[in-house]
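[1] sequence? don't have it. structure:
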């Protein structure tokens, strides 16, 4: 359900938030609204939105102080089920979170969906474009909070497809860049379910760009490397040669690496990286709450910590961080 808000940057108070409150909030902020949710019992999803500064939670908000007051229109999922012949799965990369960075093909897939299985870091406002009958299932992982296992997600999309539904698996960034899309593809193929992929704008390049950082720049670097920082250097589960990266001369883009930044920086410098190499950490790229800090590789972890940078965040390390002057 599409909500139209009046004016520029209106203040909106949402009452009676339901399990799909994230969709409501994203639909409002996509139109420039400043959103407050009236509740004394915030769900993990709502707490996550508040931690990312996308919404304010207020149990005593005065409705008279807001431009618009509304009841969460998605407080109940009244989606009707339908059956269509020839069920299938489409893995749609939703980009970094900005509705404008969702591809045309991805939007078309949403408009034809019977079921949308969605992560939390997609442009949730785009779900307004799904058919009225479409069922929306949230499976996004909240850091150190609720999550749906990958096995359960695989089972979910296959079950719906076998029931004849057109299933869109809506994922942040690009499905095949640390999105576990390959696992979902393999599960569909093994189950005999037709599957296709619609690439998305990867946060690995889009988020640095939105912060004014090109991952390559002539005369500075001849390439870039994208790695996950989910497993810190020295962890026996890790396979990244951090010390080699430290002397590679390539731009380093680290996804999911906020917690391990101190160990990552130490390994890079130990491998030969200049301690004065510029670095930036960008939180919530593409969202109204986006912010960043810039430092050196040896100080970026402290700078991010002092600024209160939290996931989702992208870290860029290399001379490209300071390559461009700020636009006038």
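    That came through fine. As the structure is a prediction and not an experimental result, all values here were calculated from the model. Residues are numbered from 1 along each chain as shown.

[2] going forward, measure contacts between C-alpha atoms and count neighbours the same way
    Noted.

[3] in stretch 304-324, which residues are buried?
    304, 309-323 (16 or more other C-alpha atoms under 10 Å).

[4] next step: those residues restricted to strands.
    Counted as lying in strands by DSSP state E, out of those, are 313-317.

[5] redo those as CSV? Include distance to residue 34.
    Supplementary listing: these in CSV, determined by distance: C-alpha to C-alpha, whole Å:
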residue, distance to residue 34
313, 22
314, 25
315, 28
316, 30
317, 33
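
[6] which stretches of the stretch 151-300 of the chain form helices?
    Listed in chain order, the helices found in the stretch 151-300 of the chain under DSSP state H, counting those that start in this stretch are 181-191, 203-210, 242-246, 261-271, 300-307.

[7] can I get these in JSON lines including distance to residue 124?
    Written out in JSON lines, the entries for the helices of the stretch 151-300 of the chain read as follows (distance: least, C-alpha to C-alpha, whole Å):
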{"stretch": "helix 181-191", "distance to residue 124": "19"}
{"stretch": "helix 203-210", "distance to residue 124": "16"}
{"stretch": "helix 242-246", "distance to residue 124": "35"}
{"stretch": "helix 261-271", "distance to residue 124": "29"}
{"stretch": "helix 300-307", "distance to residue 124": "27"}
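
[8] of the ones you listed, which approaches residue 23 most closely?
    Put simply, out of the helices of the stretch 151-300 of the chain the one that sits nearest residue 23 is helix 203-210, at 20.5 Å, with distance taken as C-alpha to C-alpha.

[9] the structure to be compared is supplied as follows:
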């Protein structure tokens, strides 16, 4: 019986960076690949799970390009899959949370290529968990919003931060803002129009990696704190009352230090 060839691509979430946070399913997929298209934030400790025979293609800023065009990545995935390769697209975090996985699935399926998606731990969740803080809490947060801070100000699809802040305040929502550090001044100004100035905020940098560091401050201090601590991308900004206890503890410690001096 003759079998019909079915080209296939697997989108794998590599998680926030720590290789120990990979799922078993992700590790198996990486090991089975003959071609790996690797995101710019995926480290060597993760690609180490690949076969020594696999061809590893870096398709992000660390691949030697200023920015690899999305259209090129999609074309390359399809080309390799149609050539019979076992293709794995290895993406930081989760493919379907700001990973452009939806676009890639649509492009591949339109060419008759089957797609499997393996989820990864998104950095917003991993970062907050590393501090021992939940994203939701029966008393402080009834839900969570994952949102990008990267949209251009004034664009037709830009986020209405004032309205979002009002909703978060009223409904007790935690805001997890990806790619927002460069626009922190605008975020702070907009959110302060509808949220309390003393609302706790955390900024977490290099999540799950040995270089991880974080700061906790009030919303009204966000931009100045980022500048003072020289926090850059990749970082996640988390806004919400789930950090009340951590902020109070930090302020109490600062008070003791000032009193002692």
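    Done, it's in. Remember, predicted model here, so these are calculated numbers, not experimental data.

[10] ok, back up a step: which of the helices of the stretch 151-300 of the first structure sits closest to residue 133 of the first structure?
    Using C-alpha to C-alpha as the criterion, the shortest distance between residue 133 of the first structure and the helices of the stretch 151-300 of the first structure is 23.7 Å, found for helix 181-191.

[11] what range does the closest one cover in the second structure?
    Helix 181-191 of the first structure corresponds to residues 101-111 in the second structure, going by TM-score structural alignment.

[12] stretch 290-304 of the first structure too?
    Aligning stretch 290-304 of the first structure against the second structure (TM-score structural alignment) gives residues 212-226.

[13] return the distance of that stretch from the chain's centre.
    Stretch 212-226 of the second structure has its C-alpha centroid displaced from the chain centroid by 18 Å (C-alpha atoms, centre = their mean, to the nearest Å).

[14] next, the distance between the ends of that stretch.
    The straight-line separation of the ends of stretch 212-226 of the second structure (C-alpha to C-alpha, to the nearest Å) is 15 Å.

[15] so what touches it?
    With contacts defined as C-alpha atoms under 8 Å, 6 or more residues apart in numbering, stretch 212-226 of the second structure is touched by 181, 184-185, 188, 192, 196-207, 232, 239, 243, 246-247, 250.

[16] out of these, which end up buried?
    Of the members of the contacts of stretch 212-226 of the second structure, the ones counted as buried by neighbours, 16+ other C-alpha under 10 Å, are 181, 184-185, 188, 192, 199-207, 232, 239, 243, 246-247.

[17] sorry, back to before: if you count neighbours, what's buried in the match of stretch 290-304 of the first structure?
    For stretch 212-226 of the second structure, a neighbour-count test (16+ other C-alpha under 10 Å) marks 213-223, 225-226 as buried.

[18] over to stretch 110-120 of the first structure?
    110-111, 113-120.

[19] matching residues in the second structure for it?
    The alignment of stretch 110-120 of the first structure onto the second structure (TM-score structural alignment) covers residues 30-40.

[20] which stretches of the first structure form strands?
    With DSSP E as the criterion, the first structure has strands spanning 11-15, 34-38, 56-57, 68-71, 88-93, 115-118, 135-138, 166-171, 195-198, 224-228, 251-255, 278-283, 291-296, 313-317.

[21] how far off centre is the fifth one?
    So the one you mean is strand 88-93 of the first structure. Relative to its chain's centre, strand 88-93 of the first structure lies at 17 Å (C-alpha atoms, centre = their mean).

[22] what is the corresponding segment of the second structure for it?
    Following TM-score structural alignment, the partner segment of strand 88-93 of the first structure in the second structure covers residues 8-13.

[23] what's the average distance of the matching stretch to the first structure?
    If you overlay the two and look at stretch 8-13 of the second structure, the average distance to its match in the first structure is 0.5 Å (mean C-alpha distance after the TM-score superposition for the first structure).

[24] what's the local residue count around the alignment partner in the first structure of residue 92 of the second structure?
    Residue 92 of the second structure maps onto residue 172 of the first structure when the alignment is built from TM-score structural alignment. Residue crowding around residue 172 of the first structure was assessed by other C-alpha atoms under 10 Å; the count is 26.

[25] and if you look at residue 236 of the first structure?
    8.

[26] what's the answer for residue 252 of the second structure, then?
    Residue 252 of the second structure sits with 12 neighbouring residues when counted by other C-alpha under 10 Å.

[27] doesn't it fall inside a helix?
    Yes - the assignment for residue 252 of the second structure (DSSP: H, G, I helix; E, B strand; the rest coil) places it in a helix.

[28] chain center to the match of helix 181-191 of the first structure: distance?
    The chain centroid and the centroid of stretch 101-111 of the second structure are separated by 20 Å, computed with C-alpha atoms, centre = their mean.

[29] what are the buried residues along it?
    101, 104-105, 107-108.

[30] just the residues you listed now: which is nearest residue 9 of the second structure?
    Relative to residue 9 of the second structure, and with distances defined as C-alpha to C-alpha, the nearest of these is residue 108, at 8.1 Å.

[31] please name the nearest non-neighbouring residue to that closest one.
    Beyond its immediate neighbours in the sequence, the residue positioned closest to residue 108 of the second structure (C-alpha to C-alpha, 6 or more residues apart in numbering) is residue 78, lying 6.3 Å away.

[32] show me what contacts the one you found?
    Residues 108, 111, 113 are the ones in contact with residue 78 of the second structure under the rule C-alpha under 8 Å, 6+ apart.

[33] residues in contact with the residue most central in space within the first structure?
    In the first structure, the C-alpha closest to the average C-alpha coordinate belongs to residue 121, at a distance of 2.8 Å (C-alpha atoms, centre = their mean). For residue 121 of the first structure, the contacting residues are 96-97, 140, 171-172, by C-alpha under 8 Å, 6+ apart.
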